[in-house]
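Participant: Below are the sequence and a predicted model for it; my questions follow.
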Amino acid sequence: MKNLLIKLLISTILIIVISHFLGIRVDDFASAIVTAVVLSLLNTFLKPILVMLTIPVTFFTLGLFLLIINTIMVLATDYFVDGFSVPSFFTAFLFSIILSISQSVLNKIFVD
């Protein structure tokens, strides 16, 4: 449970920090928490379904289509969360890449 809360806090802080650099609107800290929760739920339940449905495309693009699936998850989060707004597909694409790399590094450092 402790690790889950640490991961949620890391994601929330990263969403706030990255949004300032990319021009993504996050209204307040509560919106960032909701965004982190919704994004993690979408990645848990919807992303595996999308990955399974797009195996042939992912195979032919040598895995690069997974970046598009991550971008779709960010855009879906934009749709579900009122205090989170992404201006364009390209911004969501950059956001998903930076967020994934940052989460990976910080989770290796702070989570057991």
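Facilitator: Structure received.

Participant: When you work out contacts or count neighbours from here on, use the C-alpha atoms and nothing else.
Facilitator: OK.

Participant: Distance of the residue of the chain most remote from its centre relative to Asn70?
Facilitator: Residue farthest from the centre of the chain, counting by C-alpha atoms, centre = their mean, is Phe60 at 24.0 Å. According to C-alpha to C-alpha, to the nearest Å, Phe60 and Asn70 sit 17 Å apart.

Participant: Please compare the first structure with the one that follows:
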Amino acid sequence: MKNFALKTIANAAALAVAVWLVDDITLAGHSTGNKVLTLIIVALVFGVVNVLVKPLVQLLTLPLFILTLGLFTLVINALMLLLTSWVCDKLDVSFHVDGFWTAVLGGLIVSVVSWAVSLALPEDRD
């Protein structure tokens, strides 16, 4: 459970950096507390999308992954971010990614920041 919480915090931090750096990734909220709560909800949705959908998409696109020497991962990450935006829209959570190329840049930022934050957080050995 501790590992799940740490990964959610890492995803929330990575999404916050993407919202901060990319103009077309928006997160609405009236106060800082409201924005933090929204970021945690978006991080949970993003985690569920990555656990349930991403492995299936990776399996189906394995030939493209091999053909592009792994660069197709950027497209898959962008699609997961767009899917997260769509799910958040359906759940009435104020998170929006505007366009595919914005999602590619956002996915790249989320991947790098999430990796860096995960390195900084303690590992759960349980």
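Facilitator: Ah, there it is. Please read all numbers here as calculations on a predicted model, not as lab measurements.

Participant: what are the ranges of the helices in the second structure?
Facilitator: Along the second structure, the segments classed as helices by DSSP state H run 2-21, 32-52, 54-60, 62-67, 72-90, 100-120.

Participant: Pull the distance from the fifth one to the chain's centre.
Facilitator: So that's helix 72-90 of the second structure. Between the centre of helix 72-90 of the second structure and the centre of its chain there are 8 Å (C-alpha atoms, centre = their mean, to the nearest Å).

Participant: cool, stretch 24-41 of the first structure as well?
Facilitator: Put simply, stretch 24-41 of the first structure sits 10 Å off its chain's centre (C-alpha atoms, centre = their mean).

Participant: Check the burial of the equivalent of Ile98 of the first structure over in the second structure by counting its neighbours.
Facilitator: Correspondence of Ile98 of the first structure to the second structure, assessed by TM-score structural alignment: Ile109. Counted by other C-alpha atoms under 10 Å, the residues lying close to Ile109 of the second structure total 19.

Participant: which residues touch the closest residue to Ile97 of the first structure other than its chain neighbours?
Facilitator: With C-alpha to C-alpha, 6 or more residues apart in numbering as the criterion, Ile97 of the first structure has its nearest non-adjacent residue at 7.4 Å, and that residue is Leu67. Contacts for Leu67 of the first structure (C-alpha atoms under 8 Å, 6 or more residues apart in numbering) come out as Phe93, Ser96, Ile97.

Participant: From Cys88 of the second structure, how far out is the match of Ile98 of the first structure?
Facilitator: Applying C-alpha to C-alpha to Ile109 of the second structure and Cys88 of the second structure gives a distance of 19 Å.
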